[in-house]
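[1] Got a predicted model here, sequence first, then my questions.
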Amino acid sequence: MAYDEELADRIRLLIKPGPELSERKMFGGLAFLIGGNMAVAASGQGGLLVRVDRTESDRLLANEFVEPMVMGGREMVGWLRVTPEAADDDTVLREWVDRGVGYARTLPPKKK
């Protein structure tokens, strides 16, 4: 399944452009990176992938529209999947994009 291009466009509108922002196709979707660190992605499986502080993962998973991100059968702590239904709501999308971007900005930039 290809990623939702409309969702990617909505994410673009929420992220303040700057030299640290880049986009890259990955995980079957379109990822938005801050300083080379993934913040959020329009998932190829639908919905949104969000990078969060590992210490907040369990608390955020209590939300009914949030699931752990699983790759290769392994749960990725600090990475969450927000369902397409939740990502359809502009307010909810903004909250998750802000959370992912905010966390990515706390990480040291990756060297090119």
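    On my side now, so go ahead.

[2] Please count neighbours and contacts with C-alpha atoms only from this point.
    OK.

[3] Now name the helix or strand holding the residue nearest the centre of the chain.
    The C-alpha lying nearest the average C-alpha coordinate of the chain belongs to Val40 (CA atoms, centre = their mean; 2.1 Å). Using DSSP states H and E, Val40 sits in strand 37-42.

[4] isn't the residue nearest to the centre of the chain right up against Phe32?
    Yes. The criterion here is CA atoms under 8 Å, and Val40 meets it with Phe32 at 5.5 Å.

[5] on contacts alone, who are the packing partners of the strand holding Val40?
    helix 5-14, strand 29-34, strand 48-51, helix 90-104 (3 or more CA pairs under 8 Å, 6 or more residues apart in numbering; DSSP states H and E).

[6] Nearest to Pro68, out of these?
    Among the helices and strands packed on strand 37-42, the nearest to Pro68 by CA to CA is strand 48-51 (9.4 Å).

[7] hmm, who's touching that closest one?
    Strand 48-51 is contacted from outside by 38-43, 69, 78-84, 87, 96-97, 99-100, 103-104, using CA atoms under 8 Å, 6 or more residues apart in numbering.

[8] Got another one to weigh against that:
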Amino acid sequence: MAYDEVLARRIHDVLDGEPGVTSRRMFGGLGFMVEGHMAVAAGSSGSLMVRADPADCEAWVDGASVNPMEMRGRPAAGWLLVAGEAVADDERLRLWVDRGVAFVRTLPPEEH
């Protein structure tokens, strides 16, 4: 399933001017990397995957529009899946993108 191209463009616009940002296709989505760490990704159906401090994830999960990300049927620690309706307006999208970027900025740069 292809990623949501409209969401990808909106994420790109939010990240415009942010240093160290690249993007690449992965896991059926379009991941946005900061210094080599994926911060957010545009998924299918307008969903947004967000990298977050595992200590913050529980407080942000509401069981409706924000849920733990699952990979192969198991929760992926430090990843959230935010439904499209929760990022439908630019302010909410910026909030979630900023959360992902802020967390990965705490990580050491990826070495290539």
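    That came in fine, so what should we check first? All figures in this text were calculated on a predicted structure; none of them were measured in a lab.

[9] Superposed, what's their TM-score?
    Taking TM-score structural alignment, normalised by the length of structure 1 as the basis, the two superposed chains have a TM-score of 0.92; 112 aligned residues with a CA RMSD of 1.5 Å.

[10] ok, now how distant is the closest residue to Lys111 of structure 1 other than its chain neighbours from Thr106 of structure 1?
    Among residues not flanking Lys111 of structure 1 along the chain, Gly36 sits closest, at 7.8 Å (CA to CA, 6 or more residues apart in numbering). To Thr106 of structure 1, Gly36 of structure 1 is 12 Å away according to CA to CA, to the nearest Å.

[11] higher neighbour count, those two?
    Gly36 (20 against 12; other CA atoms under 10 Å).

[12] Contact partners for the nearest residue to Ala52 of structure 2 once chain neighbours are set aside?
    Nearest residue to Ala52 of structure 2, sequence neighbours excluded (CA to CA, 6+ apart): Gly78, at 5.0 Å. Counting by CA under 8 Å, 6+ apart, Gly78 of structure 2 touches 51-54, 57.

[13] quick one: which of these is most hemmed in?
    Arg51 (27 neighbours).

[14] Map Ala41 of structure 2 across to structure 1 for me.
    Mapped onto structure 1 by TM-score structural alignment, Ala41 of structure 2 lines up with Ala41.

[15] separation between the nearest residue to that match once chain neighbours are set aside and Thr83 of structure 1?
    The shortest distance from Ala41 of structure 1 to any non-neighbouring residue, by CA to CA, 6+ apart, is to Ala31 (4.0 Å). According to CA to CA, Ala31 of structure 1 and Thr83 of structure 1 sit 16 Å apart.

[16] Comparing these two, which residue is more hemmed in?
    Using other CA under 10 Å as the criterion, Ala31 of structure 1 and Thr83 rank with Ala31 on top: 24 against 18.

[17] Give the aligned equivalent of that one in structure 2.
    Taking TM-score structural alignment, the alignment pairs Ala31 of structure 1 with Gly31 from structure 2.

[18] My guess is its match contacts His37. True?
    No. Counting by CA under 8 Å, Gly31 of structure 2 does not reach His37; the two are 9.4 Å apart.
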